[in-house]
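In: Predicted model and sequence below, questions to follow.
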Amino acid sequence: MAPNHWAPWLIGVVLPALLSSKKLLRTSLLSGLTAFSVTICPPSFAAANKFANSAGSNISDYAEIILIVIGTCLLMYKLLSKLMSRIQHRRHQLNEQLVRLNHSLNASGDEWWEWDIAKQEFHRGHHWDYFPDDGLRSDDHYTAGTIHPKDLPRVRKALNEHIQGGSDQFQITYRLKGQHSDSWFWVLDRGRVVGKDNQGHATRMAGTLSDINHLMQSKDQHLLFSHTLENISDAVVILDKAFKAVDVNQAFCKITGYQKEQLTNWQFAFDRYPQQFTEQLKQTLKSTGRWFGELEANRANGDIFQIELTIDAVSDDEGQFTHYVGVFSDITQRKNTERELRKLANSDTLTELPNRSLFYANHKHMVRRTEPHALLVFDLDDFKKVNDSLGHHAGDQVLCAVARRLKRCCRSQDTLYRLGGDEFAIVIEGSNSVSTLTEVAKRAMQTLNDPFTLQGSELFVTSSIGIAMYPLDGESTEELLKKADIAMYYAKNQGANRYQFFSESMNEQAIKRLHLESLMRQALKEGMFEVHYQPQYSVERQQMVGMEALVRLRHPEQGLIFPGDFMPLAEESGLIIDIGNLVLEQACKTVQQWRDIGLYKGHIAINLSAKELDLDNFSDHVEAVLAKTGLPANALELEITESSVMQSPKTAVESMQALRRQGIMLALDDFGTGYSSLAYLKKFPITTLKIDRTFVMDLESSLEDRQMANAIITIAHNLGLEVIAEGVETRDQLKILSAMSCDVCQGYYFSKPLSQRDMTTLLSTQQGNLPIELMETAPRTA
């Protein structure tokens, strides 16, 4: 066959065979075939022709055919080798990518999944112990995890929507927990349809599942932080590096009255301060990164308000300031309250004068500056009578009027204080001149001596003034005030309505008073007070009918101290109340013990002070003591002085009436030495009148005293009162009183006050009878 006759065979038979072999080879390689063999045979017609045309053939023709076939085989082999190399290289790349993908999934912690929707087969990477059970992607070969009930409907909806072509990708976050876990964590579930049938229906879907719990927690924290800034009551402003406003919270707008839109590019500044102040503040922030202080600012409506501002710098990773955060609160109300509190703390609410607290603060400052000055302390005389008789409202009006008058007495450089109650003080600055101080004191006394008009009536008020000078009389606030008080009390004791400069002799007296007061307090604590008893005898029956309880203080070193030495200070200091309670209870207890054993049948007389009589529910207290000791009310007589009653007549009468309703006897002591008002005598619910010893001591030599004593006895009898004369010391005094029909006498003529033991002895030996040698047998007047 001629060579050109092989061409159709090569094109029509060999080349298609090669192409078919190439296709077969690719399919085999992809199917895993790695070795094969190729056998090349001539076509059948060529073999037939071989024998038919053998006579006309020659070797060259066959050689040509063989060369063509060999060349063709070599070409096919080369092509196949090159194709196989490429396939193996691609397969190697795919394997590497698969390994990298697997490593990436393992490292990320994500779970991959594949879902054959048509066959309802599900596969996953098993990186997680369980997989979400959404009711759609299910398989019996994995442990199901629980989707949060509130999230499950969203998951199903999103999954169905993607399968049906409603979204390009399935992507959703939700909460999940395992079967053996009590805590929820957030996951991100993502996937996509990767296979569809001829009708476009989804047949296969693949995706991943990621744990994003830490991201959600960070998001929650960010949202919490953002909501916190937006909802806190403090204003927050964020400034950039150029001190322009970047953002503000709602509190900023609420406090300032500005809207966020108005603050765009707002330049940080304080309108109420010079520009230099703002620049200095900025420099401080740039250098230190922090500033704190209290400022005034303007609201949008122009109102002034006060803020407490803190500004801190925000740094980047390189430590460079990028922003500034200012936080402030509106402290206007707090500042107003502080001012009110300072005013309340430093001023008197009634008179609006500076008070004692401010006096101490200001005066200590003056002392530190060692400025010469003087202190005048005023105390209104008997001001308690105003409150008791006219009421506290009227008393307050008087105090305000006094404050106004004293202000007019002060120089421009002087300061008037109300130290408390009815006590005022003037600090005279820059002068220790006696003449200047005397002038101020006299002017103050004169202006106070003018009558006050109150409730349509005139009221007279006087004052006692004590004066102390710095540094002559004291080098501290406490010392100077103490010296001025001493001088003031000295002036009051000298008759009041006068002024007195401090002297060292006054200080000595004050020290003695202080020691005595300490002694009384010690005596109350350690039981050093004793009750002594002085008999009272009936002039007519010449028998003991009563006794008076008298208090004594027995000091282990000083011996017996009598009432005249300590009772005035006890009244002044208020210790008289504790002493009175002690005497009342002890005397009632002792007398009832004598009554129980038949030694005594009379009553016990006990002195009352003005402070005791002025106590609320004093009658209830006496009733309680009687119940405790068992002493009958009619065996108790309470002695009240005229002066104590007249300090507060209305209150005193009410207390006396309450005592009388209990059956307690009341005696008016020291009659004739005080007011001796017959009108009051008629009003007082008393049972006994006592003649003071000052009318008894000179009965023998003074006609006037005899007439006065006789008049008192006559008045008392006419009012149905019993009369007791105290201080009887001689037989002649007894005779005169007996002749005047005096009912009862007591005094040293009969017996001095006796201790409890001595009185027990007296009662046991005399049985209450007057000794024969003391009896008075003179006839009595009718």
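Out: Perfect, I can see it now.
In: from here on, contacts and neighbour counts on C-alpha atoms
Out: OK.
In: How far away from the center of its chain is stretch 758-770?
Out: 66 Å (Cα atoms, centre = their mean, to the nearest Å).
In: go on, stretch 595-605?
Out: 59 Å.
In: can you list the residues that contact it?
Out: Identification of contacts with stretch 595-605 by Cα atoms under 8 Å, 6 or more residues apart in numbering yields 544-549, 587-588, 591, 594, 634-639, 760, 763-764, 767-768.
In: Stretch 635-655 now?
Out: 384-385, 388-389, 588, 602-610, 613-614, 617-619, 664-671, 674-676, 683-685.
In: can we see that at 7 Å?
Out: Stretch 635-655 is contacted from outside by 385, 388-389, 602-610, 613-614, 619, 664-671, 674-675, 684, using Cα atoms under 7 Å, 6 or more residues apart in numbering.
In: Please indicate which of these are buried?
Out: Buried members of the contacts of stretch 635-655, scored by 16 or more other Cα atoms under 10 Å, are 388, 602-610, 613-614, 619, 664-671, 684.
In: Quickly find the element holding R405.
Out: Using DSSP states H and E, R405 sits within helix 392-409.
In: before we move on, the earlier item: helices - which of the contacts of stretch 595-605 land there?
Out: Mapping the contacts of stretch 595-605 onto helices (DSSP state H) picks out A587, C588, V591, W594, T760, L763, S764.
In: Count the neighbours of T415 for me.
Out: 17 (other Cα atoms under 10 Å).
In: From what I see, it and A425 are in contact.
Out: No. T415 is beyond contact range of A425, at 8.2 Å (criterion: Cα atoms under 7 Å).
In: roughly how far is the helix or strand containing E96 from the heart of the chain?
Out: According to DSSP H and E, E96 maps onto helix 59-108. Offset of helix 59-108 from its chain centre (Cα atoms, centre = their mean): 90 Å.
In: Included below, for side-by-side comparison, is a second structure:
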Amino acid sequence: MNNLRIVEVNDAYCQVTGFKPDNVIGKRPKIKTKTGRNRQLESYIAREVQSTGHWSGELWMLGANGQKMALDLAVTKLALKKREKAQFYYLGVFSDITSRKDNEEALLTLSTRDAITGLPNRNLFMESCTQAISSCNDTFPSLLVILVDIDNFRKINDLLGHQAGDFLLKDIATRLQTCLDKGYTIARFSSDEFAILVPPYLYSGMTIFFAKKLADTILKSFTRPFIHNDVETTISASCGLAVYPDNGHDTEHLLRAADSALSHAKSQGQNRFQFFDSTLHSLDPKVLTQESALLKGIENNEFILVYQPKYSGNGNELSGFEALARWPQTDGSSVPPNEFIPLAESNGTIIKLTDTLLVQVFATVQQWIRQELVFGRVAINISALHFQNPSLVDTLSQLLKEYAVPAQNIELEITESAMMDNPELALRQMRTLKSLGFTIALDDFGTGHSSLGQLKNFPIDVLKIDRSFILDIVNGEQDRNITSTIIRLAKYLNMEVVAEGVETEEQAYLLSIMGCNILQGYYFSKPLMSDAALRLLEEIKVQQQIKLSNT
């Protein structure tokens, strides 16, 4: 590019870059960045254009005001004949993609970093741990994982408020970064849990005394009070330690061992650490067999959905379905959801399982729409772990595009624990899902620990009354009063209310006169296989057509 000079720029160039024509015409084209001129990229572009006649790509450069800007640039070699002699020009055309690149960078940060502390999140930590395990060799054969849990953090949150709790988490992150080696990976693992990875090149060759000293250093770092807004807070922590390869051959088993050690430490009292010890923390072979079967079942798409109809309060009109997971076995039996769902939640496979079930829901809804069937919304449960994971939005967005299904036909059911474990994260996640068009339902309302004051702050569309209140609604005055209060609360907050577990005519009647919008339970219908649900919708369509023809 040393022999090239800029001969002309248009108005758009000046508007985007901030340079005036006089600043650049007659001068060499240069790519300047915060760290100086990028001569290597300049030379590469020049070579490509000379040899192929064209180059295109994305690059970062500085505008006239010194601000970074991203460009999508295409450079083309042009030959113009002047007096029978070819003269070469180079035409550069670009568009400003700074906003898009900034958004991509922000999304990457959200998917790999904790929004409160700025530390790596669970996903990035697990990826780092997997990479560290794969790097182990004869020279550096081992590594250490430490899980740190803040004792009684929920009480601190309730007492001081979530804003103060967030400041405390930031201070804890800073203190851990200060007292630990910069080569360690420190992550926020969950709401009140941090994880530390001591990589092979720093841990291999160390004795157990090094690990004990490290755990002791971590615990001592919490002895100094934390101060926010002149309020002094004293906290303690518990640690669980696990070593690769002694306590686990991969990331999943290593973290499970560390978590088991952490549980034992907490059971012994506060401000303690505990190593994983197979004599104290036996990994039940039965559980491992079940987990293996669960993973195999997910991989082989063994899980199916059944669809339980939901009806209007008077019981005469179908208002939607709830999609419920089932795991049929080859011998004709079925593993109950209350067995495989807690197992999937405990080992983290619930996300992968739900992803496969979401595909089934979208495919079913797509089929019903193509057949012009009227079915309302189909609800599906989202676990707390999945709801708090950034991948949920990406998965749902992709499914919306792939199946061309309106989000208004899908209802996402979350639990109170998913909402209250991290209210700020829950609020952001709900707003994003609402912006895509999804309906948000709060499942099993009344069994968790959300307050009415907090409930009004969330963009919830539907309240589902837990079946435990419906069970004794006919004879139990207390359950009847609680149910009636929940229904009135939902109406005040402009929410629909669904009663699940309706099994008798008396229950349905009481809920109807209380003003419950939607009823669900075996009194109306048991959960239906997808083909049976399809037949039901087809029958309703025929009935509606007959009714219209008679009017």
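Out: Looks like it came in fine. On a predicted model such as this, the values are computed, not experimentally measured, just so you know.
In: In the second structure, what stretch matches the helix holding E96 of the first structure?
Out: For helix 59-108 of the first structure, there is no aligned range in the second structure, judged by TM-score structural alignment.
In: and after that helix, which helix or strand comes next?
Out: Next along from helix 59-108 of the first structure, by DSSP H and E: strand 111-116.
In: what helices or strands is that next one leaning on?
Out: strand 121-124, strand 202-211 (3 or more Cα pairs under 7 Å, 6 or more residues apart in numbering; DSSP states H and E).
In: For the first one, buried residues please.
Out: For strand 121-124 of the first structure, the neighbour count (16+ other Cα under 10 Å) marks F122, H123, R124 as buried.
In: Using JSON lines, lay out these together with distance to S457 of the first structure.
Out: Below are the buried residues of strand 121-124 of the first structure laid out as JSON lines (distance: Cα to Cα, whole Å):
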{"residue": "F122", "distance to S457 of the first structure": "110"}
{"residue": "H123", "distance to S457 of the first structure": "110"}
{"residue": "R124", "distance to S457 of the first structure": "108"}
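In: For S190 of the second structure, grab the count of nearby residues.
Out: 16.
In: Identify the residues contacting the aligned partner of Q388 of the second structure in the first structure.
Out: Aligned counterpart of Q388 of the second structure in the first structure: D614 (TM-score structural alignment). When contacts are counted by Cα under 7 Å, 6+ apart, D614 of the first structure touches T651, A652.
In: counterpart of C516 of the second structure in the first structure?
Out: Looks like C516 of the second structure aligns to C742 there (TM-score structural alignment).
In: Next one: N298 of the first structure relative to A251 of the first structure, how far apart?
Out: Distance, N298 of the first structure to A251 of the first structure, by Cα to Cα, to the nearest Å: 15 Å.
In: neighbour-wise, which of these two wins?
Out: Using other Cα under 10 Å as the criterion, N298 of the first structure and A251 rank with A251 on top: 21 against 15.
In: still on that earlier bit, would you mind saying which of the helices and strands packed on strand 111-116 of the first structure lies nearest S28 of the first structure?
Out: strand 202-211 (26.6 Å; Cα to Cα).
In: What residues in the second structure pair up with the following helix or strand past that closest one?
Out: Following strand 202-211 of the first structure in sequence order, the next helix or strand is helix 213-231 (DSSP H and E). The aligned range for helix 213-231 of the first structure in the second structure is empty, by TM-score structural alignment.
In: Show me what helix 213-231 of the first structure is packed up against.
Out: Short answer (3+ Cα pairs under 7 Å, 6+ apart): helix 213-231 of the first structure packs on strand 185-196.
In: Outside of the strand it packs on itself, list whatever touches it.
Out: Taking Cα under 7 Å, 6+ apart as the rule, strand 185-196 of the first structure contacts 163, 169-177, 202-213, 216.
In: hang on, the earlier thing: and of the helices and strands packed on strand 111-116 of the first structure, who's closest to S21 of the first structure?
Out: S21 of the first structure sits nearest to strand 202-211 of all those, at 33.7 Å, using Cα to Cα.
In: how far away is the aligned residue in the first structure for L318 of the second structure from M759 of the first structure?
Out: By TM-score structural alignment, L318 of the second structure lines up with M544 in the first structure. As judged by Cα to Cα, M544 of the first structure and M759 of the first structure stand 12 Å apart.
In: Of these two, which one has the most company?
Out: M544 (24 against 18).
In: was I right about that one contacting N769?
Out: Yes. Between M544 of the first structure and N769 there is a contact under Cα under 7 Å: 6.1 Å.
In: Output the helices and strands packed on strand 111-116 of the first structure in CSV, with distance to K78 of the first structure appended to each entry.
Out: Conversion of these to CSV gives the following (distance: least, Cα to Cα, whole Å):
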stretch, distance to K78 of the first structure
strand 121-124, 42
strand 202-211, 40
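In: so how far is S21 of the first structure from T27 of the first structure?
Out: Distance from T27 of the first structure to S21 of the first structure, by Cα to Cα: 10 Å.
In: Compare the two (neighbour count), which wins?
Out: For T27 of the first structure versus S21, neighbours defined as other Cα under 10 Å are more numerous around S21 (15 against 12).
In: mind listing what's buried in the helix or strand that contains that one?
Out: Assigned by DSSP H and E, S21 of the first structure falls within helix 15-30. The neighbour-count check on helix 15-30 of the first structure (16+ other Cα under 10 Å) flags L18, K22, L25, R26, L29 as buried.
In: so it corresponds to what in the second structure?
Out: Matched against the second structure by TM-score structural alignment, helix 15-30 of the first structure finds no partner residues.
In: Just want the angle from that helix to helix 59-108.
Out: Here helix 15-30 of the first structure runs at an angle of 30 degrees relative to helix 59-108 (axes from the mean of the first three to the mean of the last three Cα atoms, to 10 degrees).
In: Now do the SS call for the match of C516 of the second structure.
Out: coil (DSSP: H, G, I helix; E, B strand; the rest coil).
In: Check the burial of it by counting its neighbours.
Out: By other Cα under 10 Å, neighbour count at C742 of the first structure equals 28.
In: Apart from its neighbours in sequence, what residue is nearest it?
Out: Excluding its sequence neighbours, the residue lying closest to C742 of the first structure (Cα to Cα, 6 or more residues apart in numbering) is V723, at 5.9 Å.
In: how about that neighbour, what's its partner in the second structure?
Out: Checking TM-score structural alignment: V723 of the first structure goes with V497.
In: any idea how far D151 of the second structure is from that match?
Out: Taking Cα to Cα, one finds V497 of the second structure at 37 Å from D151 of the second structure.
In: Grab the longest strand from the second structure for me.
Out: Ordering each strand of the second structure by length in residues (DSSP state E) puts strand 68-82 first.
In: Residues contacting it, please?
Out: 49, 53-63, 86-98, 101.
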